[in-house]
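>>> Provide a 3D model corresponding to the input given below.
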Amino acid sequence: MLSLKRYIVCDVETSGLSPRHGGRVIEIGAVACEDGQIVEEFGTLINVDCSIHWAAERVHGISRRMLAGMPEPEEVWRAFQSFIGGCPVVAHNATFDAAFLRHEMTMLGMHMNNRFFCSLALSRKCLPHLPNHRLATVAQHLLGALPPTIRLHRALYDARLAAKIWMALDR
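Got it, this is the predicted structure:
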């Protein structure tokens, strides 16, 4: 299919549903992939000064208390920008992740011109028979039972899982 040589698979956990309504990235997880392998990882909670919507907290379990003492946004986004470089970025529901990532970078006067690919869209194209295309559903279909150590809706775990999905679909 696309056969990207080196790419980044990324996931974010957020304080709300949209950056236009004050939502912020509170956790970032990303893995660098080369030749069908995860070769590097990047992940951290972010000490963002914002409230976390109760529905978002219920999904990912990240509270304001957990963000205290974590790296500040500028430190995280500069390190993330260095990690991804000019590589293409894959995300499961890339429109959502890209909007948040670009918003965070723009607030700091940074730019993110990386090309995005969507594992959600690819799964819908390749696996139209699935009842839904949530990360866990697609992963279980392609990879079998998920290990008990997987913590869905935490950024680095979801990025790793999305990378495995992308690798399986992009054969």
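
>>> C-alpha only now, for contacts and for neighbours.
Fine.

>>> just the strands in the chain please.
All strands of the chain, identified by DSSP state E, fall at 6-14, 25-34, 37-45, 89-91, 116-118.

>>> can you list those in CSV and add mean neighbour count?
Shown next, in CSV, are those (neighbours: other C-alpha atoms under 10 Å):
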stretch, mean neighbour count
strand 6-14, 26
strand 25-34, 23
strand 37-45, 17
strand 89-91, 25
strand 116-118, 19
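
>>> relative to Ala168, which of those strands is closest?
Shortest distance between Ala168 and the strands of the chain, using C-alpha to C-alpha, is found for strand 37-45: 11.4 Å.

>>> who does the closest one touch, helix- and strand-wise?
In terms of contact count using 3 or more C-alpha pairs under 8 Å, 6 or more residues apart in numbering; DSSP states H and E, strand 37-45 is assigned the packing partners strand 25-34, helix 73-84, helix 155-169.

>>> can you tell me what sits against the first one?
When contacts are defined by C-alpha atoms under 8 Å, 6 or more residues apart in numbering, strand 25-34 is touched by residues 5-15, 38-48, 67, 84, 100-101, 104, 154-160, 163.

>>> run the chain-centre distance for that strand.
Distance, stretch centre to chain centre, for strand 25-34: 6 Å (C-alpha atoms, centre = their mean, to the nearest Å).

>>> now that strand and strand 37-45, what's the angle there?
Angle between the axes of strand 25-34 and strand 37-45 is 170 degrees (criterion: axes from the mean of the first three to the mean of the last three C-alpha atoms, to 10 degrees).

>>> now do strand 25-34 and helix 73-84, the angle between them.
When the same axes, to 10 degrees is applied, the directions of strand 25-34 and helix 73-84 differ by 10 degrees.

>>> what about the closest residue to Ile84 other than its chain neighbours, distance to Asn47?
In space, not counting the residues next to it along the chain, Ile84 is nearest to Ile8; the distance is 6.4 Å by C-alpha to C-alpha, 6 or more residues apart in numbering. Remark: distance between Ile8 and Asn47 (C-alpha to C-alpha, to the nearest Å) = 23 Å.

>>> to compare with the earlier structure, here is another sequence to fold:
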Amino acid sequence: MQANSLVVLDFETTGLSPNMGDRAIEIGAVKIKNGEITESFSQLMDPGFRITGFIEDYTGISNHMLKGMPSCAQVMGEFSDFIGDSNLVAHNASFDKRFLDAELALLSKSYSGQFACSMLMARRIYQNAPTHKLGDLIRYKNIPSDGGFHRALYDSQMTVKLWLTMLEDIKQDYGLKDISFSLVKKLIKTPKKSVHEFLNNQK
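Model prediction:
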């Protein structure tokens, strides 16, 4: 599988940990094939309880907006179908993977694709970036943005742009024609000081 054909996703949630009872309140995802966006998925969902004022302010999603929305079970069932057998990418993927795994486990569903983290990749490719937060990386690479971060579909769309920019930079800097998802998985685990040597050896 090529690294430019996958699903990029982002959750907005009621808190930081599904183990503490937190739930998803929005999922946004973009499917890309050969570097082109082919489909997107965006849906608010009712977690079954009121969200805090902090989360309302942080996400821009209010209790009023969630009223009458489909349940997490309904949305995540549909999202499982959207993923199919695709590989997955998220910025700070450990967070999104926790919620995806927890929500699908409640439905006795799983997925066959593998996860990669665009933040861990950026830490290796853009070691001089001031931070590796999504918004800061978008600015660092001068990727066009209207700055509306912390809504799921928008963050997914920006992560797609960052992901494809990183793949293109790797290709140009190291003379690679194609980049596989398995190469990306190895790159993410490579120590920062060894990245240059690792990529040079991929030619």
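
>>> got a TM-score for the two of them?
Aligned and superposed, the two chains score 0.92 in TM-score terms (TM-score structural alignment, normalised by the length of the first structure); 168 aligned residues with a C-alpha RMSD of 1.5 Å.

>>> returning to that earlier point: so the residue nearest to Ile84 of the first structure touches Gly85, yeah?
No. The pair Ile8 of the first structure and Gly85 fails to qualify as a contact (C-alpha atoms under 8 Å) at a distance of 9.4 Å.

>>> report how many residues lie close to the corresponding residue of the second structure for Ala121 of the first structure.
Under the alignment (TM-score structural alignment), Ala121 of the first structure pairs with Leu120 in the second structure. By the criterion of other C-alpha atoms under 10 Å, Leu120 of the second structure has 19 neighbours.

>>> the closest residue to Leu120 of the second structure other than its chain neighbours sits in which helix or strand?
Across the structure, with C-alpha to C-alpha, 6+ apart as the measure, the residue nearest Leu120 of the second structure apart from its sequence neighbours is Ile188 (5.8 Å). In this structure, Ile188 of the second structure sits in helix 181-189 according to DSSP states H and E.

>>> what span of the first structure lines up against that helix?
The alignment of helix 181-189 of the second structure onto the first structure (TM-score structural alignment) finds no residues at all.

>>> next, the buried residues of that helix.
Buried positions in helix 181-189 of the second structure, judged by neighbour count with 16 or more other C-alpha atoms under 10 Å: 181, 184-185, 187-188.

>>> got the angle for it vs strand 6-13?
Angle between the axes of helix 181-189 of the second structure and strand 6-13 is 50 degrees (criterion: the same axes, to 10 degrees).

>>> helix 181-189 of the second structure: what's the following helix or strand?
The helix or strand immediately downstream of helix 181-189 of the second structure is helix 195-200, counting by DSSP H and E.

>>> what is that next one packed up against?
Under the contact rule (3+ C-alpha pairs under 8 Å, 6+ apart), helix 195-200 of the second structure is packed against helix 181-189.

>>> the residue nearest to Val195 of the second structure when sequence neighbours are not counted: neighbouring residues, count only.
The shortest distance from Val195 of the second structure to any residue that is not its chain neighbour, by C-alpha to C-alpha, 6+ apart, is 6.6 Å, and that residue is Arg124. When counting by other C-alpha under 10 Å, one arrives at 20 neighbours for Arg124 of the second structure.

>>> cool, and Ser17 of the second structure?
Residues within reach of Ser17 of the second structure, counting by other C-alpha under 10 Å, total 14.

>>> what distance do you get for it to Tyr140 of the second structure?
When distances are taken as C-alpha to C-alpha, Ser17 of the second structure and Tyr140 of the second structure turn out to be 30 Å apart.

>>> again with Leu66 of the second structure
As judged by C-alpha to C-alpha, Leu66 of the second structure and Tyr140 of the second structure stand 34 Å apart.

>>> between the two, which one's more packed in?
Leu66 (20 against 15).

>>> quick one: contacts for the aligned partner of Val48 of the first structure in the second structure?
With the correspondence set by TM-score structural alignment, Val48 of the first structure lines up against Pro47 in the second structure. Contact criterion C-alpha under 8 Å, 6+ apart gives 23-25, 71-72 as the residues in contact with Pro47 of the second structure.

>>> quick one: these as CSV, columns for distance to Glu197 of the second structure too.
Written out in CSV, the entries for those read as follows (distance: C-alpha to C-alpha, whole Å):
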residue, distance to Glu197 of the second structure
Arg23, 42
Ala24, 40
Ile25, 42
Ser71, 48
Cys72, 45
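
>>> looking at these, which one is closest to Asn128 of the second structure?
The nearest member of these to Asn128 of the second structure, counting by C-alpha to C-alpha, is Ala24 at 33.3 Å.

>>> since we're on the equivalent of Asp155 of the second structure over in the first structure, how many residues are nearby?
If you follow Asp155 of the second structure across to the first structure using TM-score structural alignment, you land on Asp158. As a burial measure, Asp158 of the first structure scores 25 neighbours (other C-alpha under 10 Å).

>>> now Pro71 of the first structure
The local packing of Pro71 of the first structure (other C-alpha under 10 Å) involves 15 other residues.

>>> what does Gly68 of the second structure give?
With neighbours defined by other C-alpha under 10 Å, the count for Gly68 of the second structure comes to 11.
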